[in-house]
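Novice: When you get a sec, could you give me coordinates for this:
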Amino acid sequence: MSLLATGRLAVCAALWGAAFAPLSQASANGIDHREAVKAYFQDSLAEWVKSPEIIEAVRAQNGTTSAWTQADIDRADADWRAEVGQIERPQIDAMIQNTISQFLRQKQSAADWMIVEIIVMDGKGMNVGVSTPTSDYWQGDEAKFQKTYLQPEAGLFIDDIEYEPDTHLVISQANSAIIDPDTGEPIGAITVSLNLNKL
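Specialist: Predicted coordinates for the structure are as follows:
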């Protein structure tokens, strides 16, 4: 789960209607946000989502976690959750500082506020790399994993619109399975949260 809050567009529109004029105009023109998100993903994200950096990072973690039981996952997730908001957070900091998380932050920065967050998951739904800290370590019980890694044939999964009250952002998550180019099989998943105010 992301740290992004999940209030609905109806709430944010009542409070911050003027800020969402582009989105409102798109709705008035009959354009579903999913069409715009899909187009942006295909034009700007699809190639680097398949990059060797991501593939190798997911493969490497799968080599470690493929034998993990649900009890192992729950333990790691509980440890992560306990560190959220703490000064000492060795598990979270190790994730934030790893090579793939640095790669994801570069992609987020290059997108000039279009990308709010990126999460790369392994074959168990656990974080491999994150552009910003998440509230939990295991994403395997969420749609971002269940509708991608577990249903790779469904293609890109674009979630509902959400509102982040701290930053007043309207966002939608684009989620995709990560496919091993050598086998054609899913090895993980990726979530990219997009700023619809800029789309």
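
Novice: going forward, measure contacts between C-alpha atoms and count neighbours the same way
Specialist: Noted.

Novice: Endpoint to endpoint, stretch 140-150 covers what distance?
Specialist: Stretch 140-150 has an end-to-end distance of 10 Å (criterion: CA to CA, to the nearest Å).

Novice: got the buried residues for that stretch?
Specialist: Neighbour counts over stretch 140-150 (16 or more other CA atoms under 10 Å) mark 140, 143-150 as buried.

Novice: And stretch 125-142, end to end?
Specialist: Counting by CA to CA, you get 9 Å between the two ends of stretch 125-142.

Novice: same question, stretch 110-127
Specialist: 22 Å.

Novice: and what of stretch 160-174?
Specialist: Termini of stretch 160-174 sit 10 Å apart (CA to CA).

Novice: just how off-centre is it within its chain?
Specialist: 12 Å (CA atoms, centre = their mean, to the nearest Å).

Novice: ok, and for it, which residues are buried?
Specialist: 161-164, 169-174.

Novice: Turn these into JSON lines, columns for secondary structure.
Specialist: JSON lines is the format used below for the buried residues of stretch 160-174 (DSSP: H, G, I helix; E, B strand; the rest coil):
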{"residue": "Ile161", "secondary structure": "coil"}
{"residue": "Glu162", "secondary structure": "strand"}
{"residue": "Tyr163", "secondary structure": "strand"}
{"residue": "Glu164", "secondary structure": "strand"}
{"residue": "Leu169", "secondary structure": "strand"}
{"residue": "Val170", "secondary structure": "strand"}
{"residue": "Ile171", "secondary structure": "strand"}
{"residue": "Ser172", "secondary structure": "strand"}
{"residue": "Gln173", "secondary structure": "strand"}
{"residue": "Ala174", "secondary structure": "strand"}
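
Novice: run this one through as well so I can compare:
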Amino acid sequence: MEYQKIALGVLAMLVFQVCLAQPAELNLVTFEAPPYQTAGADGDDRGAIGGETVDTVTCAAKQAGWSAQITVAPQRRAIYSLKRNIADGYFAADPSAELDAIASRSNPVALEKWYFFTTDRSAKPSKHRIGVVDGSNEEVWLETNGYSIYLSVASPSQLPALLERGRIDSALMDDRLMEGLNAKSSSPVDSLHSHFLRYAPLHLYVSEVFGKKHPEFLPAFNRALPGCMEKTLTLTGRETQHIEALTKQLLAELTELLDVQQALKAGPQPETLAEVLTIDGKWQALAPEATLPLAAHILALPASETLETWQNAYQGLVTEAMVVNNMGAIVAMSRLTSDFWQGDEPKFMEVAGSGPAEEPRARKALFISPIRYDRSTARFQITVSVPVFSSAGEAPNGVIVLGLDIDKAMGI
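Specialist: Have a look, this model is predicted:
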């Protein structure tokens, strides 16, 4: 009998430990929007749910210590579930005052690319009969920003057909969603023209009750997001071509104003990489709250003043501009950067042809980074860079680096 009590006690302890080891369940609701959120083939709310945004949310929740259980519902019902605390959270939603009042918003979990689609190449969508999905993020954004909506439909698949029949003049939706609809259609609309409107950062909203009960969740979730969404923030071929053309235009203008070789000569001249790294350590320890005397000196240089004036003229399109030498050390900058040494970053290594203690590699004439989210500005940005050469050398003796607001860049 005594052995049975001991055995039961051990079993209870094991069960308790197993329960502790299981991550808590996070009950989320979303809506179908391929390729971001895709319901199972059976069409049942309880069926499998996949897609890029689902993967991102599941990944970040897991790293935050939670197991995401996701169901699919129409958007209006999903929002109702959040408001009534039936669900712990709802994604993926465009920021809205309505949701901000009743729930807590994460950093972006997805970045959609919204286009007006028309049958007329030279159309002006703002004056059109606009079609949109009822209850969608696009519908809310249009209403908030003063657009007149002509027709709201139940399903995205209805919009291409309405365009083809001339029932509406333009449809607003995510670029990849339209591509997916056309790919699945038995009679795809090949004659559609796209007009870029905006990049739409979409978020996870967690309910008020859940947020108060688990205040540690959102900070942990946000910390995990960059690694979980890294693969989903690459530019498409069309976007890359647009950025390449814009970068060439910007650099042609900048180099008319700035003597880059003179900037390289006038900037700091550390003799060794060890010296650069020593400065960098002190720089990072202070920035952005305080400024090293060397950083203040660089900001006061004529080349830095030129970069700042040129950046400001673009009213948010250009988010930073810098010139670095052949060791990756900054010699001119439009604003204080987080570090002095850029030599271990792709924006330098990809165009300079090597990194620290590396064998020479093939150089790119232009580097374009993936899209990244800047929490300090709540904007999505990219970095572009090009090598610069002295008249005498085959190897670059410096690099020009620009930060661009991707939303503004694609809108040009």
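
Novice: hang on, the earlier thing: between the buried residues of stretch 160-174 of the first structure, which is closest to Arg75 of the first structure?
Specialist: Gln173 (26.8 Å; CA to CA).

Novice: Need the counterpart of the closest one in the second structure.
Specialist: When the second structure is aligned by TM-score structural alignment, the residue opposite Gln173 of the first structure is Thr383.

Novice: pretty sure that match contacts Val401?
Specialist: Yes: shown here, Thr383 of the second structure and Val401 form a contact pair, counting by CA atoms under 8 Å, at 7.0 Å.

Novice: re the thing from before, kindly present the buried residues of stretch 140-150 of the first structure as CSV, with separate columns for distance to Ala60 of the first structure and secondary structure.
Specialist: As requested, those are exported to CSV (distance: CA to CA, whole Å; DSSP: H, G, I helix; E, B strand; the rest coil):
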residue, distance to Ala60 of the first structure, secondary structure
Gly140, 18, coil
Ala143, 24, helix
Lys144, 21, helix
Phe145, 18, helix
Gln146, 21, helix
Lys147, 23, coil
Thr148, 20, coil
Tyr149, 17, coil
Leu150, 20, coil
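
Novice: so who does the match of Gln173 of the first structure touch?
Specialist: Contacts here follow CA atoms under 8 Å, 6 or more residues apart in numbering; on that basis Thr383 of the second structure touches 347, 367-370, 401-404.

Novice: Give me the nearest residue to Ala110 of the second structure, chain neighbours excluded.
Specialist: Leu202 (5.2 Å; CA to CA, 6 or more residues apart in numbering).

Novice: That neighbour reaches Ala92, doesn't it?
Specialist: Yes: at 5.1 Å, Leu202 of the second structure and Ala92 qualify as touching, with contact defined as CA under 8 Å.

Novice: Tell me which of those two has more neighbours.
Specialist: Ala92 (27 against 21; other CA atoms under 10 Å).

Novice: Could you name every residue contacting both of Thr383 and Val401 of the second structure?
Specialist: Listed as contacting both Thr383 of the second structure and Val401 by CA under 8 Å, 6+ apart are Lys347.

Novice: of the contacts of Thr383 of the second structure, closest to Ala287 of the second structure?
Specialist: Once CA to CA is applied, the member of the contacts of Thr383 of the second structure that ends up nearest Ala287 of the second structure is Gly403, at 18.3 Å.

Novice: For burial, what's the neighbour tally of the closest one?
Specialist: Residues near Gly403 of the second structure, counting by other CA under 10 Å: 19.

Novice: Which helix or strand contains it?
Specialist: Assigned by DSSP states H and E, Gly403 of the second structure belongs to strand 398-405.

Novice: Check which helices and strands that strand sits against.
Specialist: strand 318-325, helix 346-352, strand 379-388 (3 or more CA pairs under 8 Å, 6 or more residues apart in numbering; DSSP states H and E).

Novice: Take these and lay them out in a markdown table including distance to Thr144 of the second structure.
Specialist: Shown next, in a markdown table, are these (distance: least, CA to CA, whole Å):
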| stretch | distance to Thr144 of the second structure |
| --- | --- |
| strand 318-325 | 27 |
| helix 346-352 | 38 |
| strand 379-388 | 19 |
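
Novice: now for Ser67 of the second structure: what does it line up with in the first structure?
Specialist: So, by TM-score structural alignment, Ser67 of the second structure is left unmatched.
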